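Trainee: Structure here, sequence nowhere to be found:
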């Protein structure tokens, strides 16, 4: 006895093969083809301004990597943010105003130095509250032994 194998029509095989090629080739289309921003990897001419820019870049988080500063990251997003920091420092802007602009644009998460606000105060208060409660429990349990 011979096994009967279903045979796909040629047009269906071609369609499936085309779909497979398109699915496997789609990531190639997602690659960024734009060149990096001019000051993404080029230092400022003034060493003092470059030092200010580097210090600020070390305190800003890359939004793509999320665990690296924009100074350390190689992502295109970090390059654009480095460019923005450098041109604003070169224009004479204050580093804190640059940080505020980036936080306004990308949210509080972009800064490694969180600011106390109406939405972030629980992040600062809850650990202190937990320490106070733990201290009270510890003192009550072990503090007054007679």
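Mentor: Perfect, thanks for sending it. What you are looking at is a predicted structure, and each value in this text was computed from that prediction instead of being measured.
Trainee: contacts and neighbour counts: CA atoms only from here.
Mentor: OK.
Trainee: What residues does residue 108 make contact with?
Mentor: With contacts defined as C-alpha atoms under 8 Å, 6 or more residues apart in numbering, residue 108 is in contact with 114-115.
Trainee: And it, how far from residue 21?
Mentor: Distance, residue 108 to residue 21, using C-alpha to C-alpha, to the nearest Å: 42 Å.
Trainee: Below is an additional structure, to be compared with the one above:
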């Protein structure tokens, strides 16, 4: 029983994500390190593009993590750090884009596509409902049908 429990714990720990933050990057103050980890989890690795800089082992991601920690150590707020990174690397560096006028289409696209799909289905169903399906029966088929219905 104990072996199974240890095996289960080992499997769970093996499946946990391996964060790329190296020990030499960690800030001495736990509160500042927590802020740095939260910020770096929101920033995209420009090399990997599907990972945060917190999860990436790329050199650029390491440089960005160090930059975030440097800005925090210098006294910048979280918003100032994010604005600084975005000013240098553009909006693409954000894993979750900001809700602004220029990103309105990005944020509204799923709702618009679902609505457009629903409208298309309704229009298609209405057009289809008005048209008969198949072809008209021939005289022989109609006579055979009447014969079968009389039985």
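Mentor: Structure's in. What do you need? Keep in mind it's a predicted model, so treat the numbers as computed, not measured.
Trainee: Quick one: the helices in the second structure, in order.
Mentor: Taking DSSP state H as the criterion, the second structure contains helices spanning 2-15, 30-40, 59-73, 78-89, 104-130, 139-150.
Trainee: Of those, flag the one that's most buried.
Mentor: The highest average neighbour count among the helices of the second structure, using mean count of other C-alpha atoms under 10 Å, belongs to helix 59-73 at a mean of 19.
Trainee: quick one: that helix aligns where in the first structure?
Mentor: Aligning helix 59-73 of the second structure against the first structure (TM-score structural alignment) gives residues 76-90.
Trainee: Average offset of that stretch relative to the second structure?
Mentor: After superposition onto the second structure, stretch 76-90 of the first structure sits on average 0.9 Å from its aligned residues (mean C-alpha distance after the TM-score superposition for the first structure).
Trainee: which other residues reach that stretch?
Mentor: 36-41, 43-44, 49-50, 52-53, 56-57, 62-64, 70-71, 73, 95, 98.
Trainee: check contacts around the closest residue to residue 69 of the first structure other than its chain neighbours.
Mentor: The shortest distance from residue 69 of the first structure to any residue other than its chain neighbours is 4.4 Å, reached at residue 61 (C-alpha to C-alpha, 6 or more residues apart in numbering). Residue 61 of the first structure makes contact with 67-70, 109-112, according to C-alpha under 8 Å, 6+ apart.
Trainee: ok, now with 7 Å
Mentor: 68-70, 110-112 (C-alpha atoms under 7 Å, 6 or more residues apart in numbering).
Trainee: Map it onto the second structure.
Mentor: By TM-score structural alignment, residue 61 of the first structure lines up with residue 44.
Trainee: Can you tell me how far that match is from residue 130 of the second structure?
Mentor: From residue 44 of the second structure to residue 130 of the second structure the distance is 52 Å (C-alpha to C-alpha).
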